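# Sequence and predicted model, in that order:
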Amino acid sequence: MSVTGVEGEERSNFSAAESRQIRARSLRLLGSLLAPVRWPVIAAMLIVVLSTIAQVAGPALIAYGIDRGLPALLNQDWFPLAATGAVYLLTGVIGAGLIAWYTLMSARISQGVLIDLRKRVFLHTQRLSLEFHESYTSGRIISRQTSDLDAIRELLDSGINQLVQGLLYMTFTAIALFALDGMSGLVLFGSLVPLLILTRWFQVRSQTLFRQSRTASASLIVQFVETMTGIRAVKAFRAERRNEKVFGELVEDYRKVNGRVIQLFGIFDPGLVLIGNVAVAVVLLVGGFRVADGQLAIGALLAALLYTRRFFDPMEDMAMFYNSYQSAAAALEKISGVLEEHPGVPDPVAPVDLWKARGLVAFDQVSFGYQSDRVILPRFDLTIPAGQTIALVGSTGAGKSTLAKLMARFYDPSDGRVSLDGVDLRDLHPKDLRRAIVMVTQEAYLFSGSVADNIAIGKPDATPAEIVAAARAVGAHDFIEGLPSGYDTDVNKRGGRVSAGQRQLISFARAFLADPAVLILDEATSSLDIPSERLVQQALQTLLADRTAVIIAHRLSTVAIADRVLVMEHGRIVEDGTPADLIAGTGRFAQLHAAWRESLV
């Protein structure tokens, strides 16, 4: 399914065919989750059947005690009544014990299913290509992992128990009532007609409302997460009032949807009570005349009344189950939509190993566009010899970052091939690709943890000495030593404890520690001040000497260390040469360089 398809599921209106496809997809996911625990599920079902039988036996035992035990007691025979009481107590104990056992088993099953699903969502979204994450907002991903999984948890923890126990209880109660008194059973059967009509009415209207409620809830989460994530931009542009208005509208939408849900229950719940009371009244009326005529024993009438009353007891709980079910079903639809996404950059079927890459990169007749009607690179050819450092310059939108993303295989070309040492990147083993090509972007993201942990991401088994050496190489050692705990300093959320330039230096150390054959720097020096940039340039001249490097930079001072400069415009290379040769010329790079020099004056 495409990202557009997933976005469509945030809306509540689907065609019949789309709804069937979504339900089928959700059922496939549910089946795959339950398959590993099918035997515990079967055992739990057997236990709940036995416990329900024990519970339903109560009114029949009461009828026996009244109709048989009391007359026997009047004849000085206490055994029937005592035996009935003992059996009643025994069935109560057995029923309670089995229910406790079932509750524990169902809890273990539900937790196992949730753990499986939570891992699947995390691992799958992590595997999905950059294209998906650039289209699917982080707030919506968080909603899938939080509110949607919570809705499924509520269903598994309590809703399923209510449904299973309720259905079995109602079924066995109806069977017991028919066995005890067929006429009372027919009265109960007649009450099912208005009950089914009311339930169907509730089902049709609640299905749409519950999906709208989940959508409104997800929109709230998305707005909140994105506001908090972008709080710096919010503060910088004084967007608090605008966000307050947008969030207020979303809250109001959520309130209105929940208000309609409450109104629905305000009709459904009293309707259930009314049908149940009418059924009990009819059983009492018909049974009373039959007792007066001697056709029915008084104990049997009492048991029939108890069974009729108890038949409707689970209905309210089952209505609450339907609430949980609709929320969980809508959540499962969204989660299954994410899990149905296929990586735009799939792993190769027959991967080719490249244990030691030299760094020869080639673009052969490559065409690429993020959208089918917008081509970024038209028939692009380029060869970068192993060990060469090239700089890509050009105006915004020229295709420089796109070239870097294709080289790192964040995307695959629409046509043609990108190769490393003659091996198509689409055929290269993923572990070899990630080891051979490393990209440092403008966004120097740091994870929660220490500075050393963040540097070691480039090489998880690195020693402390290797981590320090990498930091020294990029000029980060001095400022790290100045932090409160040095390399053990916690950088806080997203690196909030260090400056933007320091975050970039840490990301450099991380990349250099990985020791790739090809290093891509995509505007990676943009956050550095002039002294820090000079330190990095000094380090780059040494560290990039034996590897292929691609530097994308608007700061032309960074370009000076390159062996070769490529000037791009509209997805094509318009100039290619050494920095000195291009500066001495009269082309586009010479103009850019002159403008840059003037800006420094």
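Alright, I've got the coordinates. Numbers count the residues shown, from 1 in each chain.
# rest of the way, CA atoms for contacts and neighbours
Noted.
# Which positions in stretch 210-227 come out as buried?
Buried positions in stretch 210-227, judged by neighbour count with 16 or more other Cα atoms under 10 Å: 210-223, 225, 227.
# Distance of Ala580 relative to Asp424?
33 Å (Cα to Cα, to the nearest Å).
# So these two - more neighbours on which side?
Neighbours were counted for Ala580 and for Asp424 using other Cα atoms under 10 Å; Asp424 has more, 16 against 13.
# gap between the closest residue to the more buried one other than its chain neighbours and Ile142?
Leaving aside its sequence neighbours, Asp424 sits nearest to Val418 (Cα to Cα, 6 or more residues apart in numbering; 5.8 Å). Applying Cα to Cα, the value for Val418 to Ile142 is 34 Å.
# Going along the chain from the longest helix seen in the chain, find the next helix or strand for me.
Ordering each helix of the chain by length in residues (DSSP state H) puts helix 240-292 first. Moving toward the C-terminus from helix 240-292, the next helix or strand (DSSP states H and E) is helix 298-339.
# One more to weigh against that first structure:
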Amino acid sequence: MTTPNREAPKGPAAGGPPRTGPGAWMAGPSLEKPSNFTESGKRLLRSLRPERALIVIGLLLTTVSVALTVAGPKILGNATDLIFNGAISSKLPEGADKEQVVEGLRERGDGDFADMVSSMDVVPGEGIDFGAVGRVLLIALAIYLAASLLAVFQGRVTTKVVQRAMYRLRAQVQAKLSRLPLSYFDRQQRGEVLSRVTNDIDNLSQSMQQTLSMAANSLLTIVGVLAMMLWISPLLALVALVTVPLSMIVAAKIGGRSKPQFIQQWASTGKLNAHIEEMYTGHTLVSVFGRRDEAAETFTEQNDKLYQASFKAQFISGLIQPAMMFIGNVNYVLVAVIGGLRVANGSLSLGDVQAFIQYSRQFTQPLSQLASMANLVQSGVASAERVFGLLDAEEQRPDLEEPATLEHVEGRVAFERVNFSYKEDEPLIEDLSLTVEPGQTVAIVGPTGAGKTTLVNLLMRFYELNGGRITLDGVDIARMSRADLRSRTGMVLQDAWLFGGTIADNIAYGNAGATRERVLEAAKATQVDPFVRTLPDGYDTVLDEEGGTVSAGEKQLITIARAFLAEPAILILDEATSSVDTRTEVLIQRAMRSLRQGRTSFVIAHRLSTIRDADLILVMEGGSIVEQGTHDELIEANGAYQRLYAAQFAEAVTT
């Protein structure tokens, strides 16, 4: 093939599926399945199965890192105890026994201070042991450094897990796009599909990157910190746990309200991208027909919907963080007050209370992180659902496991009682039979919507038949692989398609292994060479996707040269000369005659003057062949063809 499936006809005007125009496109029914966050979330997790080994390594690194981080406050608490005990001991009489000091304090009526001193590890008069404090601080520094290094390695592992998963997902989407039937793209906006392939996968990647690392770290931190809190003081741990149910309720309530907004946000993003893509590619026509204001209004409407959905999603989910912060501060106050009382009566050391306050902060922080992850999770799963919707779309019928092959194609094509319809209740082609001999040129003419382009699309297996069969050299094309069938076919469409690259690359697209000499031969044979040589960079002139550096007629010539270079057994020309002037058309017709030599050719034409030399002309109306024969035979028959020809001749005379 020389052109992608995207160039197939659009809408009933070309015998294609019904479409309703740009305005109704935007308001058309969505092809997305109903939202199912639970199932989409599970499916997303299942996509990580191939990375089980790396996930286990990441969890081990996270576990050790969290364990070291959790141990830090307790060790710092020991340093605080050494300083506090030394400060208290410096105020006690040197040389006295600790028990004697405590008894003395009780005799003076200072029982609270006596209780505190009795619970402390002090040597009266000794003071602060700065050497011991320094050693403890060095241990804490080493622990925190090790925890940080492990966290770095864990982040690297998580990044590899996520990016590998996204790599596979992109590959699945690309493979899926190649298996989707043309009818899928006829019903979907191109910008909407592109949004799923790019924006949604990128958003999913970012969401997974942040949530996977944060979720594991937060959950392990909660477990580790809770264990340390229970070890230090079950009473204070109970106080800290009182706020957990409240935190969970708040997060669930807020997350539940933000979920539908995230779904709407990404649906609106796809619609807005689709509108922008349509307006950008059709900018000239929008301007010519004075629809710029209307396009701007549609953009404003879609942009407003996206703004509203994004604002609500982000604002509602953003309420989680301040709510959790407030609950955490309440917990901090309760722990500080009760902990101070426990230190005063000697039940806890100052270092333990300090460590517990740090743990209470560490305990509420991961809870806040888990709660604030709701917006990331909601957004990521919403994008995943849209991507999965694409992956779950109905595919074209797969090729046979052992498809039929043709070593040499002569080009005999037969339509045997073919039936086809885009809608079940609206048949387009019924009981059509036709035989084309090798090397024949068959022209297909008829009014708009007669099914001309549909006929060649069925030959290319862009659509599957509802009944009957089409054979190539006696082999049912349904038994051949699509790639094999299309590799034998060259196609030039009315809408010239060029990709970003040089003119030489665009011509060579029809034959990847073609040499520069063969590219030049094809260009000369199809009248491309004269205008290319006038360009500063010649065949190395770089074209953008719209081919803006060459005219519409010159773009068509390049696509014809592409088909020439492909040397197909079957040639399909769908109004291939419609974009060129009369002089160029004459030159192209000469080139076409040599191009069609020895090849079975199907020519769809509106200009009947271009197909007078065809071996067979088919006149189609309403999906049926109403007349067939040569030009002279059909003129003599004085039927539908003669009326079409006379109408064009009369139009040419009046103009």
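It's in. Values in this document were obtained by computation on a predicted structure and should not be read as measured data.
# How alike are these chains, TM-score-wise?
Once superposed, the chains reach a TM-score of 0.93 (TM-score structural alignment, normalised by the length of the first structure), with 590 aligned residues with a Cα RMSD of 2.3 Å.
# rewinding a little: the residue nearest to Asp424 of the first structure matches what in the second structure?
Residue correspondence to the second structure (TM-score structural alignment): Val418 of the first structure is matched to Ile470.
# Over to Ala391 of the first structure?
Residue-level alignment of Ala391 of the first structure against the second structure, with TM-score structural alignment as criterion, gives Ala443.
# so that match is in which element?
If you go by DSSP H and E, Ala443 of the second structure is part of strand 441-445.
# That strand vs the first structure, average distance?
Once fitted to the first structure, strand 441-445 of the second structure is off its aligned match by 0.7 Å on average (mean Cα distance after the TM-score superposition for the first structure).
# so Lys312 of the second structure sits right up against Pro260, yeah?
No: using Cα atoms under 8 Å, Lys312 of the second structure makes no contact with Pro260, being 9.7 Å away.
# tell me the helices in the stretch 101-250 of the first structure, going along the chain?
Using DSSP state H, counting those that start in this stretch, the helices of the stretch 101-250 of the first structure run over residues 130-135, 138-143, 149-154, 160-180, 182-229, 231-236, 240-292.
# Out of those helices, which is closest to Leu406 of the first structure?
helix 130-135 (11.2 Å; Cα to Cα).
# residues in contact with Gly359 of the first structure?
By Cα atoms under 8 Å, 6 or more residues apart in numbering, the residues touching Gly359 of the first structure are Pro385, Ala386, Gly387, Leu420, Asp421, Ala436, Ala517, Val518, Arg547, Thr548.
# ok, and these in the second structure?
Counting by both residues aligned by TM-score structural alignment, their matches' Cα atoms under 8 Å, the second structure reproduces these contacts from those: Pro385, Ala386, Gly387, Leu420, Asp421, Ala517, Val518, Arg547, Thr548.
# Including distance to Glu249 of the first structure, could those residues go into CSV?
Below are these laid out as CSV (distance: Cα to Cα, whole Å):
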residue, distance to Glu249 of the first structure
Pro385, 57
Ala386, 57
Gly387, 56
Leu420, 52
Asp421, 55
Ala517, 52
Val518, 49
Arg547, 54
Thr548, 52
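# could you dump the helices of the stretch 101-250 of the first structure to TSV with distance to Tyr102 of the first structure?
TSV is the format used below for these (distance: least, Cα to Cα, whole Å):
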stretch	distance to Tyr102 of the first structure
helix 130-135	41
helix 138-143	31
helix 149-154	17
helix 160-180	9
helix 182-229	28
helix 231-236	48
helix 240-292	28
